[in-house]
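[1] need the 3D shape of this:
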Amino acid sequence: MSSSDIFIGETIGTAVLILLGGGVVAGVVLKRSKAQGAGWLAITFGWGFAVLTAAYISAPLSKAHLNPAVTLGLALTGGTEWKDVPFYLLGQMTGAVLGAVMVWIAYLGQFHAHLTDREIVGGPGAQDTAAADAKQAASSAGPVLGVFSTGPEIRNTVQNLLTEIIGTAVLVLAILTQGLNNAGNGLGPVGVLVTALVVVGIGLSLGGPTGYAINPARDLGPRIAHALLPLPNKGGSDWGYAWIPVVGPLLGGALAGGIYEIAFA
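    Below is the predicted model of the structure:
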């Protein structure tokens, strides 16, 4: 497996992951979408199917890590060579940004309808336009940031960080115990399916507090895209929170690697 295979596989796979995962959130959240209001179950299963599809596509090239926390856990347990880690990370971040841009393209009309709605962003005819505009400008998270990145329901740094650590540790440990740390071609079709179901389970059980990033690239790449894309009235990208869905999953991946080495290796 060459460095170019790793980069291409992770770029394509992570782009598909974000396209389908961010796409289901856009479908549920944005106005004038046929899926609007479909709810949390649709989002969690949508992300699970996104993982399934992305992993099947990228596994032949890169073993389908799709997640810096997974790459770290595998490197710590000997399943990935450290020299390959930069190519995994670069591919994952590149793919995450590209996937987020594709979500924007696919839902361009819905983004415009949502972000020009007076009930959401204020405007002429609102009861107090100046107050509405000031409130939006002061907001740390814009009205469609949730399509791109995660955010907590209750802002508590320790709780939010621990939630991401715990959720990611479950994911990475589930992957390691299926044998992806061993030499070979990585997870087979059954392993990919199991991993996708684990992601659904984490979303249903642990996704409520923070939106379960459990993947630094999945959160940071689309957050960068949100900051750069020409979305009207998009508000802030919540950079004050952005470190938690990066550091938390990386710590969770390292924790899972340590547990694996102690209990299973």
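
[2] going forward, measure contacts and count neighbours with C-alpha atoms only.
    Fine.

[3] got the buried residues for the helix or strand where residue 133 lies?
    Residue 133 is part of helix 129-138 when elements are defined by DSSP states H and E. Buried positions in helix 129-138, judged by neighbour count with 16 or more other C-alpha atoms under 10 Å: 132, 136, 137.

[4] repeat that for stretch 29-45.
    By neighbour count on 16+ other C-alpha under 10 Å, the buried set for stretch 29-45 is 29, 30, 31, 32, 33, 35, 40, 42, 43, 44, 45.

[5] quick one: contacts of the helix or strand residue 72 falls within?
    Residue 72 belongs to helix 68-76 when elements are defined using DSSP H and E. For helix 68-76, contacts defined as C-alpha atoms under 8 Å, 6 or more residues apart in numbering pick out 65, 80-82, 85, 88-89, 92, 168, 172, 176, 180-181, 214-217, 249-258.

[6] to compare against the first, here's another:
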Amino acid sequence: MSKFIAEMLGTMILIILGDGVVANVVLNKTKAENSGWIVITTGWALAVAIPVFIFGNISGAHFNPAVTIGLAVIGKFPWNSVPIYVTAQLTGAFLGAVIVWIYYRPHFNVTENHDAKLSVFCTQPAIRDTFSNFISEFIGTFILVFSILGIGNTHMAEGLSPIVVGCIIWAIGLTLGGTTGYAINPVRDLGPRIAHYVLPIYKKGSSEWRYAWIPVIAPICGGIVGAALYKILF
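    Model (predicted):
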């Protein structure tokens, strides 16, 4: 139960801070309106690093089914715990998105752009191309999982690894994130997308379910391949 709560709360905090920075940048009349991609990528990097600091010693701080499943595939995580972790992660992601909507509700109400509102919750491709969008999410998550496993080979001062994980997220966002918005985490996209669908958001528009399978399936595939290659090499 402690691991379930850690994964749920950690993912919730990740989404509150991550979706929160997007809301701060894209919604109308916030103090940070139009502050740009550097702010968004930095916010997401910190959004990942902070709950890793808090919950890493309890659950391993996965917060991402692509990480959980990738580790299970290579024998570094028990398969019977995968459903528990993924359920906790999806629940936390949904709750985090609801909290972001409550927090920024007045700004949602004065924002007319449907795409901007949706982008607070989940990812959308800059250019809609199924193959390219899938490859973007696959490669981004491959880098994420392979890098997270790889940094374990370097001796670090105690407490440094969450910062390095945040830097990995930051690097992926800065270099690879502009094509699809770098979900690189199935529940980071799916949980908030469900929240967008069910919440009474003012003039919210479509939840874009036709695209939703890509940021779910591609990260899982990329995470599995990243973990498998790491095991082969190391």
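
[7] TM-score for the pair, please.
    Here the TM-score for the pair of chains, by TM-score structural alignment, normalised by the length of structure 2, is 0.95; 231 aligned residues with a C-alpha RMSD of 1.4 Å.

[8] rewinding a little: how much does the helix holding residue 72 of structure 1 stray from structure 2?
    Helix 68-76 of structure 1, aligned to structure 2 and superposed, deviates on average by 0.8 Å (mean C-alpha distance after the TM-score superposition for structure 1).

[9] the helix or strand just after that helix vs helix 68-76, what angle?
    Counting by DSSP H and E, the element after helix 68-76 of structure 1 in chain order, helix or strand, is helix 85-106. Relative orientation of helix 85-106 of structure 1 and helix 68-76, computed by axes from the mean of the first three to the mean of the last three C-alpha atoms, to 10 degrees: 160 degrees.

[10] corresponding residues in structure 2 for helix 85-106 of structure 1?
    Using TM-score structural alignment, helix 85-106 of structure 1 corresponds to residues 82-103 of structure 2.

[11] residue 163 of structure 1 corresponds to which position in structure 2?
    In structure 2, residue 163 of structure 1 lands on residue 136 (TM-score structural alignment).

[12] wait, its match touches residue 181, no?
    No: the pair residue 136 of structure 2 / residue 181 is not scored as a contact, 9.4 Å apart, by C-alpha atoms under 8 Å.

[13] the more surrounded of those two?
    Remark: of residue 136 of structure 2 and residue 181, residue 136 carries more neighbours, 27 against 20, as counted by other C-alpha atoms under 10 Å.

[14] the more buried one and residue 146 of structure 2, how far apart?
    In this view, residue 136 of structure 2 and residue 146 of structure 2 are 15 Å apart by C-alpha to C-alpha, to the nearest Å.

[15] which residues touch whatever helix or strand residue 132 of structure 2 lives in?
    Assigned by DSSP H and E, residue 132 of structure 2 falls within helix 130-150. For helix 130-150 of structure 2, contacts defined as C-alpha under 8 Å, 6+ apart pick out 66-67, 70, 125, 165, 168-169, 172, 176-177, 179-180, 182-185, 214-215, 218-227, 229-230.

[16] now the residue nearest to the spatial centre of structure 2, nearest residue through space, not along the chain?
    In structure 2, the centroid-proximal residue (C-alpha atoms, centre = their mean) is residue 188; its distance is 3.8 Å. Excluding its sequence neighbours, the residue lying closest to residue 188 of structure 2 (C-alpha to C-alpha, 6 or more residues apart in numbering) is residue 93, at 6.0 Å.

[17] isn't the one you found up against residue 191?
    Yes: using C-alpha under 8 Å, residue 93 of structure 2 is in contact with residue 191, at 4.9 Å.

[18] looking at these two, which one has more neighbours?
    Neighbours around residue 93 of structure 2 and residue 191, counted as other C-alpha under 10 Å, are more numerous at residue 93. The numbers are 35 against 25.

[19] how far away is that one from residue 133 of structure 2?
    Relative to residue 133 of structure 2, residue 93 of structure 2 is positioned 22 Å away (C-alpha to C-alpha).

[20] what do you get for residue 115 of structure 2?
    17 Å.

[21] between those two, which has more neighbouring residues?
    Legend: neighbour count by other C-alpha under 10 Å for residue 115 of structure 2 and residue 133, higher for residue 133 (22 against 16).

[22] now residue 181 of structure 2: which helix or strand?
    Using DSSP H and E, no helix or strand contains residue 181 of structure 2.

[23] alignment lookup: it to structure 1.
    Using TM-score structural alignment, the partner of residue 181 of structure 2 in structure 1 is residue 211.
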